[in-house]
Structure formats: C-alpha cells, structure tokens
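S.K.: dropping the sequence and predicted coords here.
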Amino acid sequence: MTSFDRKLEKQLKDREFDKQIKEAGNKLLNPPSSIDDLLTLLDKVENLLAYVEQEPSKSMRDALLPSVKALITNKLLRHVEMNVKVLVVSCIIEITRITTLDAPYKDEQMKEVFQFIVAVFENMPHVSTRSYKKIIRSNYPLAVLSAMETIMNLVIDESEDISLDLLSSLFASVYKKGKSECFIYVMEIRGANNH
C-alpha cells in the first residue's frame, strides 16, 4: 500500500468517524423516551467521544456540535434517572477534555454544567452501582489529576453547600489517599473558606 493509499484510507475513516459522532449527537438533540434506549445512546456517544483527540480538526469540531448542544438541554440536564445523569456528566467531561483550550459553553452555561456535575456527585448512588463505576476511575494521568485538583479547589472555594462526605469521597478518588488524610485536607479548605 502506498502512502497515498494510506492517507486516503485514513481520510475515509476520519469522515466515517465524524459522521458517526454527528449522527449520535443529532439523535441526542431529540432523545428517545425509553430510558434503556437513552442510556444506550449516551453510552455510544461517550464511547465515540473517548476516541476524539484534543484540538480536533474543523470537520470533527463541526461533527461535535450536535452533542455539545444536546448535552446541556433541559431534557438531559433535568432528567430524573440517575444513570442518565451520570452518563451526561461522562459525556460533558469528554467534551471538555476535547475542547480543553476552548471552552465548549458560555460562562453561564459552564456554571450550570459545574453545578449539575456537583449535584450528580452529591447524589451518587452506592459504590457498587453502574453509575459510580462509570465516573470514578483510577487510571488518570498526572496532568488530569492536577487539573481535577484545580477545578475542585475552585468549586469548593465558590460553593457554600457541599457536604463533607462528598468532598472526602472526591478527594479520596483523586488522590488515592486514605479518608483521614482527605478529611484533614477538606477541613483545612473549609477552615480557610470560613475565615
């Protein structure tokens, strides 16, 4: 196979991938009423997004637009099913990873997205459920952990009403430390915020 053939093959694969992402995003704009169908669709979107690299091409950015728009609609952000909310959070996290240099939403929308994420974490079901396993992972690179720490510090600084249990769980997951160390760290932050 010549280099021209390989390049052509890659372009065809890229176009097909762009098409799949755009189609899935368009389906999210008018989500299925069945929770099982919606969960399947959100799983598909999340899996597709996981393969998109940061700083995507113009055609990929265009293909992402339906998903970017759909994920912040009331149909998804206000959904009552926790598993749906968790998958929406997972997809939003993928979108923000992909568009890391260029925020995918306006400031007010980002504020609403962060509030939604915090609310989902506050109401996270038991650790053995599908929802918990979907968000909490242990194989993040150090750069991601550092960014997560910065974001969580900003959220904590701006928040007045985050439960201590939630904070302890978040820090335990990110830092892989024991609960007592996280508790001390959270108490230090809380103490600093109260002064």
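M.R.: Right, received. Where do you want to start?
S.K.: make it CA atoms for all contacts and neighbour counts henceforth
M.R.: Fine.
S.K.: regarding the protein, what is its longest helix?
M.R.: helix 3-29 (DSSP state H).
S.K.: which positions in that one come out as buried?
M.R.: Neighbour counts over helix 3-29 (16 or more other CA atoms under 10 Å) mark 17-29 as buried.
S.K.: other SSEs contacting that helix?
M.R.: helix 35-50, helix 58-70 (3 or more CA pairs under 8 Å, 6 or more residues apart in numbering; DSSP states H and E).
S.K.: on that earlier part again, closest one of the buried residues of helix 3-29 to Ala103?
M.R.: Gly25 (18.2 Å; CA to CA).
S.K.: excluding chain neighbours, give the residue nearest to that closest one in space.
M.R.: Spatial nearest neighbour of Gly25, excluding adjacent residues (CA to CA, 6 or more residues apart in numbering): Ser67 at 4.1 Å.
S.K.: if I pick that neighbour, what's in contact with it?
M.R.: Ile21, Lys22, Ala24, Gly25, Asn26, Leu28, Leu29, Val45 (CA atoms under 8 Å, 6 or more residues apart in numbering).
S.K.: tell me who's in contact with the last one.
M.R.: Okay, so that is Val45. Applying CA under 8 Å, 6+ apart, the residues contacting Val45 are Ile21, Ala24, Gly25, Ser67, Cys91.
S.K.: can you rerun that using 10 Å?
M.R.: 20-25, 27-28, 39, 67, 87-88, 90-91, 94 (CA atoms under 10 Å, 6 or more residues apart in numbering).
S.K.: here comes the other one, which I'd like you to weigh against the first:
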Amino acid sequence: MKDVLITSEGDNELRKRVSSAGENLGHLSLSKDDLLSSLEELAKCLQEVKQSPSHLIQNAIALTVNSLGEHRLLRRPKNEVRLVVSNCLSEIIRITVPEIPYKDDIMKEVLQLIVESLHGLHDDKDPTFNRRTKNLDIMARTRSFVLMLDLHYDELILQMFQCLIAEIRKRHPNKLKTDMFDILSMILDENDTVCKQLRYNLLDIWRTKLHVSATAYDFARSFIELKIEKFREQLTSEELVMWGLQVSPSL
C-alpha cells in the first residue's frame, strides 16, 4: 500500500510539471527565451515518463501533444527552438509507440523535424550534440522509423540515410555508430521498395568512394560485408555483374 501511495504521489508531481510546461506552450505571447525555457522543461519531464504511463500522466500528455503538433511550433524558424521541439516530439513518440500520436499530415512534419535534427551530428563539440544523439537513440531503441515505412514516407527515409552517411565521423562514440547501423539495417529488412534505393546508394559509395568521408566509406563497406549474402539474393544477375558481386564473397 505504501509503494502504491509513493508511486501515486510521484505521478501526481510529474503530472503537474508536464501540465504546467504544456500550458505554457499555449501562450502565444511567449518570447523566444521563455518558449525555449518551457520546451526544455517539458523535454526533461517527458524523459521521466515511461511507456504506457498511468492515466494521470496520459491526461497531462494529451494537452502537450496538441500544443507540440501546432504549426507555429513545427514550423518555427529558429533552429534552437526547432531542435528542442524535436526532442519533445521524440519523447512523445517513445511514450506512445506503437500508437501514432498525430494524423498523417502532422506526423509527416513531426518526422521531418526529427530527421532534420540529425544534421549536425558530425560536430560532437557542439552544445546541441547531446540533444541530437538523444533523438537518434530514441529512434533506434523504439524503432520509431517504422512509422516512416508504415506511412510510406520513402523520400524521408532516403533523406535520413543521406544525412547519417554525411554526419558519421570516426571520433563518434560506438553507441552512436551502432544506432546508425541498426536503423539502416532494420529499414533494409523491413521495406522492399525503399531498400532497393538504399542498396544502390551503399554500393555506389563502396564502388566510387566519391563525395563521402573515409568514415562513411568504411561504414558502407562494413554494412555491405555484413549483408553481402542478402544483397546477392536481392540483386538481379545483371546487377551483380554491374556491382562486381558475382564472383567472390570478399569485398
């Protein structure tokens, strides 16, 4: 009984914090600094919310979901605000998966904003680096990218691939590289339409080495080596010859 009471009191305190931060977002007259402060507080609160939260927390989150889905936040021009909005939205998706928190048209903008936040991962000294890696971590852990597949946002998936290839660096933590690897691997396993273009992109990087860093090339090579047998199964005989994969399993 004591444990239940403690949990209830904890939920009530978190509910108040989430509700307060969500209500603050509804004030149209907020300055940029006040808006940023409210969003940062909301992001902290949402990080404390577990999946399948209590009804008390769910009710508080409902107001937040509506506020974050408004165009005035999704289309905010200031990059620092957009990044923290993407953190909040990533947490909302984490909490609600496998349910989709928004209608399709809003969901597309939400996912675009999260993919946009991955630009900048190359600079691990930037103050925003941890916010960007948090979004990537949530995407990998919850497989929220599957929403892009379910909603047939193939172009957005390809944009994400190009972004990850452009941003990866040798000095990155292994966890970050593993998240990138896992996301692309699962996408290739999930979707036939988009994975064909992704295979071509990976193979093109491997064969030409053009317009990519040495780390991106090593990433593509490692990926192909791991998936080589599957690639051979999925490519036509003409494509195998074109990519030079028909003779030896060694790259």
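M.R.: Thanks, I have it. The structure presented is a predicted model; accordingly, all values stated were derived computationally and were not measured.
S.K.: what's the closest of the contacts of Val45 of structure 1 to Ala172 of structure 1?
M.R.: Of all the contacts of Val45 of structure 1, Ala172 of structure 1 sits closest to Ser90, with 19.1 Å by CA to CA.
S.K.: the closest one: how many residues sit nearby?
M.R.: Number of residues near Ser90 of structure 1 (other CA atoms under 10 Å) recorded here: 22.
S.K.: from Phe116 of structure 1, how far out is it?
M.R.: 12 Å (CA to CA, to the nearest Å).
S.K.: repeat that for Lys10 of structure 1.
M.R.: Counting by CA to CA - Lys10 of structure 1 and Phe116 of structure 1 are separated by 38 Å.
S.K.: next one: Pro31 of structure 1
M.R.: Separation of Pro31 of structure 1 from Phe116 of structure 1 (CA to CA): 19 Å.
S.K.: any idea of the angle the longest helix of structure 1 forms with helix 58-70?
M.R.: Taking axes from the mean of the first three to the mean of the last three CA atoms, to 10 degrees, one finds helix 3-29 of structure 1 and helix 58-70 inclined to each other by 10 degrees.
S.K.: returning to what we had before: how about the helices and strands packed on helix 3-29 of structure 1, which one is nearest Ser3 of structure 1?
M.R.: Closest among the helices and strands packed on helix 3-29 of structure 1, once you apply CA to CA, is helix 58-70, at 22.3 Å.
S.K.: can you tell me what part of structure 2 the helix or strand following the closest one aligns to?
M.R.: Next in sequence after helix 58-70 of structure 1, counting helices and strands by DSSP states H and E, comes helix 74-77. Aligned by TM-score structural alignment, helix 74-77 of structure 1 falls on residues 71-74 of structure 2.
S.K.: mean shift of the matching stretch relative to structure 1?
M.R.: For stretch 71-74 of structure 2, the mean deviation from structure 1 after alignment is 1.5 Å (mean CA distance after the TM-score superposition for structure 1).
S.K.: tell me how far whatever residue of structure 2 lines up with Leu8 of structure 1 lies from Gly120 of structure 2.
M.R.: Structural alignment (TM-score structural alignment) places Leu8 of structure 1 against Leu5 in structure 2. Per CA to CA, Leu5 of structure 2 is found 44 Å from Gly120 of structure 2.
S.K.: and if you look at Asp179 of structure 2?
M.R.: 16 Å.
S.K.: same thing with Lys108 of structure 2?
M.R.: 21 Å.
S.K.: again with Ser54 of structure 2
M.R.: 36 Å.
S.K.: give me the more crowded residue out of the two.
M.R.: Taking neighbours as other CA under 10 Å, Ser54 of structure 2 and Gly120 compare with Gly120 leading, 18 against 14.
S.K.: once you drop chain neighbours, what's closest to the more buried one?
M.R.: Using CA to CA, 6+ apart, the nearest residue to Gly120 of structure 2 is Glu167, at 6.8 Å.
S.K.: do I have it right that that neighbour meets His122?
M.R.: Yes. In this structure, Glu167 of structure 2 is within contact of His122 by CA atoms under 10 Å, at 4.5 Å.
S.K.: span of stretch 166-178 of structure 2 from start to end?
M.R.: 16 Å.
S.K.: ok, how many other residues are close to Gln54 of structure 1?
M.R.: 14.
S.K.: which residues touch the aligned partner of it in structure 2?
M.R.: Structural alignment (TM-score structural alignment) places Gln54 of structure 1 against Gln51 in structure 2. Shown here is Gln51 of structure 2, whose contacts under the criterion CA under 10 Å, 6+ apart are Glu91, Ile92, Ile93, Arg94, Ile95, Thr96, Val97.
S.K.: swap the cut-off to 7 Å and go again
M.R.: Arg94, Ile95, Thr96 (CA atoms under 7 Å, 6 or more residues apart in numbering).
S.K.: name the member of those residues that has the highest neighbour count.
M.R.: In terms of neighbours by other CA under 10 Å, those top out with Arg94 at 24 neighbours.
S.K.: return the residue of structure 1 aligned against that one.
M.R.: Looks like Arg94 of structure 2 aligns to Arg97 there (TM-score structural alignment).
S.K.: can you tell me the element its match falls in?
M.R.: Using DSSP H and E, Arg97 of structure 1 falls in helix 82-98.
S.K.: just checking, what packs against that helix?
M.R.: Counting by 3 or more CA pairs under 7 Å, 6 or more residues apart in numbering; DSSP states H and E, the packing neighbours recorded for helix 82-98 of structure 1 are helix 35-50, helix 107-122, helix 130-135.
S.K.: superposed on structure 2, where does that helix end up, distance-wise?
M.R.: With mean CA distance after the TM-score superposition for structure 1, helix 82-98 of structure 1 averages 0.5 Å from its match.
S.K.: report the inter-axis angle for that helix versus helix 35-50.
M.R.: 20 degrees.
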